[in-house]
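> Just the structure for this:
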Amino acid sequence: MDGMVSELGLAGWGVLLTVGLGAGIVKGVVGFAMPMVMISALGSMVSPEVALAGLIIPTVVTNVWQALRQGIGAAWESTRRFWRFLLVGFVLLMGSAQLVPYLPKSLMSLMIGVPVAVYAAWGLSGRPLALPGASGRRGEAIMGAVAGFFAGFSGVWGPPTVAMLTARGTDMQEQMRVQGVIYGLGSVALAGAHLVSGVLNSATAPLSMALVLPALAGLWLGFRIQDRIDQRTFRKLTLLVLLIAGLNLIRRGVLAI
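Reported below is the predicted structural model:
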C-alpha cells in the first residue's frame, strides 16, 4: 500500500476518491452501475486486479444501505422472491473468481469492457432492456448464472440483473430495493471469493476501505437526486458514461495484447 500511495501521489488519490464519489452518485440515482463505473475508471490508473479489489468493500457497504432503505422486512421479501437468481449466481461467482489470478490483464479488460459497452450502447439505442424467457424460473436461473460469472472476475452484476428485473416488469421502487438485495448478497460473496483468490489482501484492502466514505457520500447525494429529477434522462447520461468507459477498457485490452 505504501508503494501505491507514493506511485499515485496526491493528485492520483484525489482522482480515485472522486471516482468513488461519482460512482456512489450514479448508484444512488439508478440503483446500479457502481462497480462498472469504478472498475472502468480505476482500471485506467491501476491494474485490473487492484481495481477489482478497490471496489469490493465500498460495494458491500453501499448495497447494504440500498437494500435496507425500505426496511428489513421488504428486503427479506425480495430475497425470498429472487432466491433462484441469488443461488445460481453465488455458485458461478465463487467459481469464476478463482480465475482472476490466471487471466491475462488484456483479457480481463476485454471481458469487462465488451459487455459494459454493449449494454450501454443497447440502452442508448432506446430499445427496451428485456430478454425472452427471463421472466420465468429458467430464465431467472440463466440470468443469475451470467451475472455471477461476470461478477466473479469483474465485480459487475448490473446488466444481466437489470435485464432480468425489466423483463419481469418490476416497478422502479421495488427494482431499487431488489437490486440492493441482489448486489448486496453478491458483493458479500464476491468479498469472500477474493479473500480466497488473493485479490483482496493486506496490500489492496486499504485502498478499498479508503473508497468507502466517498462512495457513501455519493450514494446519499444520489438518493437525493433520485427524488428530484427525471431518472430516465439521468440514466441516459449514465449509459453514455458507461459506454465511454467500456470502450476505454476495450482499447486498453486491445493495446495490451
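> Every contact and neighbour count from this point should use C-alpha atoms.
Will do.
> what's near enough to touch the residue lying closest to Gly253 once chain neighbours are set aside?
Among residues not flanking Gly253 along the chain, Ser106 sits closest, at 4.1 Å (Cα to Cα, 6 or more residues apart in numbering). Contact analysis of Ser106 by Cα atoms under 8 Å, 6 or more residues apart in numbering lists 252-257.
> just checking, next helix/strand downstream of the helix or strand hosting Ser106?
Secondary structure assignment for Ser106, by DSSP states H and E: helix 105-124. Next along the chain after helix 105-124, taking DSSP H and E as the criterion, comes helix 137-154.
> other SSEs contacting the next helix or strand after that following helix?
The helix or strand immediately downstream of helix 137-154 is helix 158-167, counting by DSSP H and E. Secondary-structure packing of helix 158-167 (3 or more Cα pairs under 8 Å, 6 or more residues apart in numbering; DSSP states H and E): helix 137-154, helix 172-197.
> List the buried residues of the last one.
Of the residues in helix 172-197, those buried under the neighbour-count criterion (16 or more other Cα atoms under 10 Å) are 175-195, 197.
> The structure of the following sequence is requested for comparison with the preceding one:
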Amino acid sequence: MLNYSFPLTAAIVATFFAAGLVKGVTGMGLPTVAMGVLGSLLSPLAAAALLLVPSFVTNVWQLLAGPQFGMLIRRLWPMMLTIVLGTVFGSMLLTGGRTELTTVALGVALVIYATYTLLAKPLGVSPRWEPWLSPVIGLVTGLVTGATGVFVIPAVPYIQSLDLDQDDLVQALGLSFTVSTIALAIGLVWHGAAPVGNLLTSTLAVISALLGMAAGQVMRTWISPQLFRRLFLIFLLLLGLEMALHGLLRT
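The predicted structure is shown next:
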C-alpha cells in the first residue's frame, strides 16, 4: 500500500479483514476494531484517515439492506444532524497534532464502550424523551467521534434502547455509522488532515474489509454471536487500557 512498509501494509490488510469479520458476525464493530488496532500502530489521525472509505462502503451496504430507511431518517434526523456538528467541531482535537492526547482519548473511549457493553443492563428510552434526548446523544457522539474516530459512544447504547426490531436496529446503526463516517471525513478535510495517499490506501483496504465481512457472515452460522461479541469486547477493553496507559506515559 502507498507510503507504508510491507510489514505495516500487511498489518493494515489483516486489521481490516479482522474488523470486517467482527462486523460480519455481530453487525457492527468495524470502525472500533480498525481504530483500536491501527491507533496502536499509527497515530489516531492516520488511523482515522485510513478508516474512511472502508467504513463508508460497509456501512452504506448495511444501511441500504434494510426496509425502513425513510422511517429511520424521519425519526432520527435530529440525532444525525448533531452528530455532524459535533464531529466537525470535535475533529479539532484529532487534527491538532497532540498525538499522545488523542491516543489517551481513544483508549479511554474503547475502555468505556467495552466496559459498559459488557456490564450494563439494556436501557429503555420513553418515546416522550426521544425528541430532546436524540440531539444531545448525537452531539456527544459527534464530539467523541471527532476526537477519537470511534463512532459507538453513546450512539449504540442509545439506539439499542429505542425498542426497534432487529432489522430496523441493524439499519439504524448503519445510518448512524454512515453519517459519522461522512462527518469525520468532512472534519478531516476541513482541517487539511486527509491526504490523498491515505485515502487511496483506505480505498484499497475496502477489499480486505469486504472479504472479512463475507467470512464473518459465514462464521455466524456456526459460532455463537453472543460469545464472539463478548470475546471481542474483552479484546477492546484490554487494547483500550494499553493505549490509554501508553499515551499517559508519553505525555
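> and of the helices and strands packed on helix 158-167 of the first structure, who's closest to Ile39 of the first structure?
helix 137-154 (7.4 Å; Cα to Cα).
> Show me how far that closest one is from its chain's centre.
Relative to the chain's own centre, helix 137-154 of the first structure is displaced by 13 Å; criterion: Cα atoms, centre = their mean, to the nearest Å.
> Also stretch 191-210 of the first structure?
16 Å.
> same thing with stretch 20-37 of the second structure?
8 Å.
> Pull the residues that contact it.
So stretch 20-37 of the second structure is contacted by 15-16, 18-19, 44, 47-48, 51, 55, 106-107, 110, 149-152, 170, 173, 208-217, 219-220, 225, 228-229, 232, 236, 239-240 (Cα under 8 Å, 6+ apart).
> Let me know the distance separating the equivalent of Thr79 of the first structure over in the second structure from Leu123 of the second structure.
In the second structure, the residue paired with Thr79 of the first structure is Ile73, using TM-score structural alignment. Using Cα to Cα, to the nearest Å, one obtains 22 Å as the distance from Ile73 of the second structure to Leu123 of the second structure.
> swap in Ile159 of the second structure?
10 Å.
> higher neighbour count, those two?
Applying other Cα atoms under 10 Å to Ile159 of the second structure and Leu123 shows that Ile159 carries more neighbours, namely 21 against 13.
> which one is the alignment partner in the first structure of the more buried one nearest to, not counting chain neighbours?
Using TM-score structural alignment, the partner of Ile159 of the second structure in the first structure is Leu165. Nearest residue to Leu165 of the first structure, sequence neighbours excluded (Cα to Cα, 6+ apart): Gln175, at 6.8 Å.
> so who does the equivalent of Tyr183 of the first structure over in the second structure touch?
Aligning on TM-score structural alignment places Tyr183 of the first structure opposite Phe177 in the second structure. Contacts for Phe177 of the second structure (Cα under 8 Å, 6+ apart) come out as 55-56, 59, 151.
> which helix in the first structure runs the most residues?
What stands out as the longest helix in the first structure, according to DSSP state H, is helix 2-30.
> now the angle between helix 172-197 and that helix, please.
160 degrees (axes from the mean of the first three to the mean of the last three Cα atoms, to 10 degrees).
> Could you measure from Gly54 of the first structure over to Ala191 of the first structure?
Distance from Gly54 of the first structure to Ala191 of the first structure, by Cα to Cα: 11 Å.
> Check the secondary structure at Val206 of the second structure for me.
helix (DSSP: H, G, I helix; E, B strand; the rest coil).
> which residues in the first structure does stretch 21-36 of the second structure match up with?
Under TM-score structural alignment, the match for stretch 21-36 of the second structure is residues 25-40.
> Figure out the length between the terminal residues of the matching stretch.
Start-to-end, stretch 25-40 of the first structure (Cα to Cα) is 16 Å.
> and the strand or helix carrying Arg80 of the first structure, what other elements does it pack with?
Assigned by DSSP H and E, Arg80 of the first structure belongs to helix 72-81. Applying 3+ Cα pairs under 8 Å, 6+ apart, one finds that helix 72-81 of the first structure makes contact with helix 48-68, helix 172-197.
> Any idea how many residues pack against Arg220 of the second structure?
16.
> and it, how far is that from Pro54 of the second structure?
Arg220 of the second structure is 21 Å from Pro54 of the second structure, by Cα to Cα.
> what about Thr79 of the first structure, how many residues close to it?
Neighbours around Thr79 of the first structure, by other Cα under 10 Å: 18.
> That one is in contact with Gly184, isn't it?
No - under the criterion of Cα atoms under 8 Å, Thr79 of the first structure makes no contact with Gly184, lying 10.6 Å away.
> So for Met209 of the first structure, which of the helices and strands packed on helix 72-81 of the first structure sits nearest?
helix 48-68 (6.2 Å).
> what's the mean distance for that closest one versus the second structure?
Mean deviation of helix 48-68 of the first structure relative to the second structure after superposition (mean Cα distance after the TM-score superposition for the first structure): 0.8 Å.
> Can you spell out which helices and strands pack onto that helix?
Right, helix 48-68 of the first structure is packed against helix 34-42, helix 72-81, helix 105-124, helix 172-197, helix 205-210, helix 212-226 by 3+ Cα pairs under 8 Å, 6+ apart.
> can you do 6 Å?
helix 172-197, helix 205-210 (3 or more Cα pairs under 6 Å, 6 or more residues apart in numbering; DSSP states H and E).
> Tell me the residues of the second structure aligned with the last one.
Helix 205-210 of the first structure corresponds to residues 199-204 of the second structure when matched by TM-score structural alignment.
> Can you check which part of the second structure stretch 110-124 of the first structure sits on?
Counting by TM-score structural alignment, stretch 110-124 of the first structure corresponds to 104-118 in the second structure.
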